[in-house]
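Trainee: generate a structure from the sequence data that follows.
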Amino acid sequence: MGTEWINGFPQSNMDKRPRKRPRLTWDMPPVPPSKVLPAIYCGQEYVTGAVSSYAYSSLYYKGMPRNGSPPWRNDDKDGHYVFAIGETLNRRYRILNKMGEGTFGQVLECLDYETKELVAIKIVRSIHKYREAAMIEIDVLQRLAKHDVGGRRCVQIRNWFDYRNHICIVFEKLGPSLYDFLRKNSYRSFPIDLVREFGRQLLESVAFMHDLRLIHTDLKPENILLVSSDYVKVPDYKFLARPTKDGTYFKNLPKCSAIKLIDFGSTTFEHQDHSYVVSTRHYRAPEVILGLGWNYPCDLWSVGCILVELCSGEALFQTHENLEHLAMMERVLGPLPHHMVARANHHAEKYFRRGARLDWPEGATSRDSMRAVWKLPRLQNLVMQHVDHSAGDLIDLLQGLLRYDPAERMKAREALRHPFFTRDLRRCGNSS
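Mentor: Model prediction:
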């Protein structure tokens, strides 16, 4: 069924960042074209949030039984639940749209008949290990909800149930992820004042989790969702000298900077085993790659990588290989500390010559790999290419978050006291 996206961004650009596998995208719901209503907001074109799916769902699903159970179907070959638009889950949730899919299962946009609220339901594959992981995630979500007064930091769990051998977790419905926003905005970076607001909220959420002795372990732009899908279209000043007929030289900015963390399927408690590999590649800390074990600081390394990406529009370390990843780190941040290299486990020691110097470029797999490393600038130069004011404060903050030694890395609450957040700078109009 063909649909358009609410507040839809350009779809022509392919994902420029290499990925290990397609990631879940929590996206904006579909709406008939006539429901996207332009308006004027502060002298700029403002794209409004469209009419609720509850209001237009009858246009699509007229004649469907309201609470009838769908016929029994076998799962697909990978254990995913097989559904049809308009059917109900657990006699309460009407399926409106598929929002995304991942290794764990799929996420559906649904209407809750009891509350008349739009919700996102994560339907986990009917495989034992994923069901077990889902129950752990539910435990984490309930722990977070108990302490997150006002529900400002993390996505809120509404309900959960076991349906036809699938664990289903019901969440509040949020807007697109920061990664989706960047991708559909042609990878145009966010203004520094908006990055500041995102960074402040992200660090507050991380500090909140760490206070509860929880480590997220998979922080990345895909797992940070805007609360609202609304955005404003503004001129992109880098291209003002060029024609603007097709709107290519405008960029979109979120109307509201409020964000929440999602995806706690990999979250661990402080007392659990911390020896295995965690984090999506681009945001993985050096201690994880070197097999040194990890703890709270691995989340702060990820935050540093995320802030660079929000400022530049591109992932800082675009790689899928450990040796290339370490070489990129050294290119941007300088050499790895000898004491960390000396303690590298037997899987990682092969990346070093005589146990000291990184085996680079001798160990590079290709010339393309060598070029990918050599084209990277130092951290200071990279920030100054994309940030006008506040560059000095941001560089200093990033140097604290991206310290190799996790024992010396800045903590979340320490980062929140950094001048990048506390200095009395004039705020731009789109930073709130």
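Trainee: hey, let's count contacts and neighbours off CA atoms from now on
Mentor: Will do.
Trainee: all strands of the stretch 51-200 of the chain, in order?
Mentor: Taking DSSP state E, counting those that start in this stretch to define them, one finds strands in the stretch 51-200 of the chain at 88-89, 93-102, 105-112, 117-124, 157-163, 166-172.
Trainee: please give me the structure for this one as well, since I'd like to look at both together:
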Amino acid sequence: MESARSGQNRVGTGDLLKSASSRYLVESVLGQGTYGTVVKCTNVADNKTVAIKMMRDRGCFARQARAEVEALLRLQLLDSDQSNLVEWYGAFTCNQHVCLEFEHLDKSLLDFMKDRSYQPLLLKEIRPIVKQVANALDYLKAAGIIHADIKLENIMLVNHAKEPYRLKVIDLGLAHEASGAAQGACIQSLPFRSLEILLGLPYTEATDMWSLGCVAASLYLGCFLYPGMTEYDMMRYIVETQGHPSDTLLTPGLKTGSFFQYDGNSKNRIWKLKCTVLF
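Mentor: Presented below is the predicted three-dimensional model:
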């Protein structure tokens, strides 16, 4: 049943999803976002637990689903365990939704931190996390793909009770080819958004590494490194902690003028960060 207000599928416990070859009993709703709903399901045929991401098969949602499937197809031959990328089983349509079937994982790093009341992790705990995500990004880079949304929610513990801190990267909803990276694109969740994306500069796979650095800092601090509510907040935090970006970096940015004021008469620096009032 769809909500008249949002058009999203109101899938719930006990509902049945059907593909051409399988039936899936919905056990619970794991999460809901802008582009879809993720549900925990049991494959009726073999009793296997899976996670199914459901996206509406129309408009921008259908385009997003097709883009994610294209990225998943490029990675399909990779060993999921070696690459630290979530294993994808396939796609089907059901009730006017594109459904992507994945292995079921334990919990996200965000939920893990919530469960421990955001108590910071030790360096010996953070180190294997960073290593595994970096490994996943290395595989993505080799495939020519930018993830574009590395954040705590998209890093999943596989089975923390049995294999502490073993994890996989999920959600290729914003992933795209590095060769097609469009200058000025709005990608990445705000607390993990890199300087080149904020400024509207050309970007590469390195933008994912910025996000990983922010993830590592969040785990160490128990809070976001840059807790900005707006892009200006983010830029202000970055300038305060890392210094003023050089003019050679700022001048070609498509969005530099949103944060910095141009002063062509200045002898030292032609771009100056706008004060809060001006912004």
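Trainee: that older thread, could I get the strands of the stretch 51-200 of structure 1 as JSON lines with mean neighbour count?
Mentor: Formatted as JSON lines, the entries for the strands of the stretch 51-200 of structure 1 read as follows, by neighbours: other Cα atoms under 10 Å:
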{"stretch": "strand 88-89", "mean neighbour count": "22"}
{"stretch": "strand 93-102", "mean neighbour count": "20"}
{"stretch": "strand 105-112", "mean neighbour count": "24"}
{"stretch": "strand 117-124", "mean neighbour count": "24"}
{"stretch": "strand 157-163", "mean neighbour count": "15"}
{"stretch": "strand 166-172", "mean neighbour count": "22"}
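Trainee: can you redo these as JSON lines with distance to Leu214 of structure 1?
Mentor: Formatted as JSON lines, the strands of the stretch 51-200 of structure 1 follow (distance: least, Cα to Cα, whole Å):
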{"stretch": "strand 88-89", "distance to Leu214 of structure 1": "31"}
{"stretch": "strand 93-102", "distance to Leu214 of structure 1": "23"}
{"stretch": "strand 105-112", "distance to Leu214 of structure 1": "24"}
{"stretch": "strand 117-124", "distance to Leu214 of structure 1": "21"}
{"stretch": "strand 157-163", "distance to Leu214 of structure 1": "17"}
{"stretch": "strand 166-172", "distance to Leu214 of structure 1": "20"}
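Trainee: ok, now which ones touch Pro209 of structure 2?
Mentor: Heads up, residue 209 of structure 2 is Met, not Pro. Applying Cα atoms under 8 Å, 6 or more residues apart in numbering, one finds that Met209 of structure 2 lies in contact with 134, 137.
Trainee: structure 1: which residue goes with Met209 of structure 2?
Mentor: Here Met209 of structure 2 is matched to Leu300 in structure 1, going by TM-score structural alignment.
Trainee: circling back to that earlier point, His347 of structure 1: which of the strands of the stretch 51-200 of structure 1 is closest?
Mentor: Relative to His347 of structure 1, the nearest member of the strands of the stretch 51-200 of structure 1 by Cα to Cα is strand 93-102, separated by 28.1 Å.
Trainee: the closest one aligns to what range in structure 2?
Mentor: Mapped onto structure 2 using TM-score structural alignment, strand 93-102 of structure 1 covers residues 24-33.
Trainee: for the matching stretch, which outside residues touch it?
Mentor: Outside stretch 24-33 of structure 2, the residues within contact range by Cα under 8 Å, 6+ apart are 11-18, 37-44.
Trainee: and the helices in the stretch 151-279 of structure 2, which stretches?
Mentor: 195-199, 206-221, 231-242, 247-250 (DSSP state H, counting those that start in this stretch).
Trainee: tabulate those helices (CSV), appending distance to Ala175 of structure 2.
Mentor: Formatted as CSV, the entries for those read as follows, by distance: least, Cα to Cα, whole Å:
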stretch, distance to Ala175 of structure 2
helix 195-199, 15
helix 206-221, 11
helix 231-242, 21
helix 247-250, 25
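Trainee: out of these, which comes closest to Leu140 of structure 2?
Mentor: Closest approach to Leu140 of structure 2 among the helices of the stretch 151-279 of structure 2 (Cα to Cα): helix 206-221, 10.1 Å.
Trainee: now that closest one: buried residues?
Mentor: Using 16 or more other Cα atoms under 10 Å as the test for burial, helix 206-221 of structure 2 gives 207-220.
Trainee: can you check stretch 78-88 of structure 1 too?
Mentor: Taking 16+ other Cα under 10 Å as the basis for neighbour counts, the residues of stretch 78-88 of structure 1 that come out buried are 79-81, 83, 85-88.
Trainee: would TSV of those residues with distance to Ile138 of structure 1 be doable?
Mentor: Written out in TSV, the entries for the buried residues of stretch 78-88 of structure 1 read as follows (distance: Cα to Cα, whole Å):
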residue	distance to Ile138 of structure 1
Gly79	20
His80	19
Tyr81	19
Phe83	23
Ile85	26
Gly86	26
Glu87	25
Thr88	22
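Trainee: please identify which pair of those residues lies farthest apart.
Mentor: The widest separation within these (Cα to Cα) is 21.2 Å, between Gly79 and Gly86.
Trainee: and the helices of the stretch 151-279 of structure 2: which comes nearest Ile129 of structure 2?
Mentor: Among these, helix 206-221 comes nearest to Ile129 of structure 2, with 8.2 Å by Cα to Cα.
Trainee: compared with structure 1, how much does that closest one deviate?
Mentor: Here helix 206-221 of structure 2, set against structure 1 after superposition, deviates by a mean of 0.9 Å using mean Cα distance after the TM-score superposition for structure 1.
Trainee: for the residue nearest the centre of structure 2, give me its contacts.
Mentor: Ranked by distance to the mean C-alpha position of structure 2 (Cα atoms, centre = their mean), the top residue is Asp149 at 2.6 Å. When contacts are counted by Cα under 8 Å, 6+ apart, Asp149 of structure 2 is found next to 171-172, 174-175, 187-189, 208, 211.
Trainee: so which strand or helix has it?
Mentor: Asp149 of structure 2 belongs to no helix or strand when assigned by DSSP states H and E.
Trainee: counterpart of it over in structure 1?
Mentor: When the structures are aligned by TM-score structural alignment, the residue of structure 1 matched to Asp149 of structure 2 is Asp218.
Trainee: next up, the contacts around Tyr41 of structure 1.
Mentor: Taking Cα under 8 Å, 6+ apart as the test, what Tyr41 of structure 1 contacts is Val232.
Trainee: and it, how close does it get to Cys110 of structure 1?
Mentor: Separation of Tyr41 of structure 1 from Cys110 of structure 1 (Cα to Cα, to the nearest Å) stands at 30 Å.
Trainee: again, but for Arg357 of structure 1
Mentor: Relative to Cys110 of structure 1, and taking Cα to Cα, Arg357 of structure 1 is found at 54 Å.
Trainee: thank you, goodbye.
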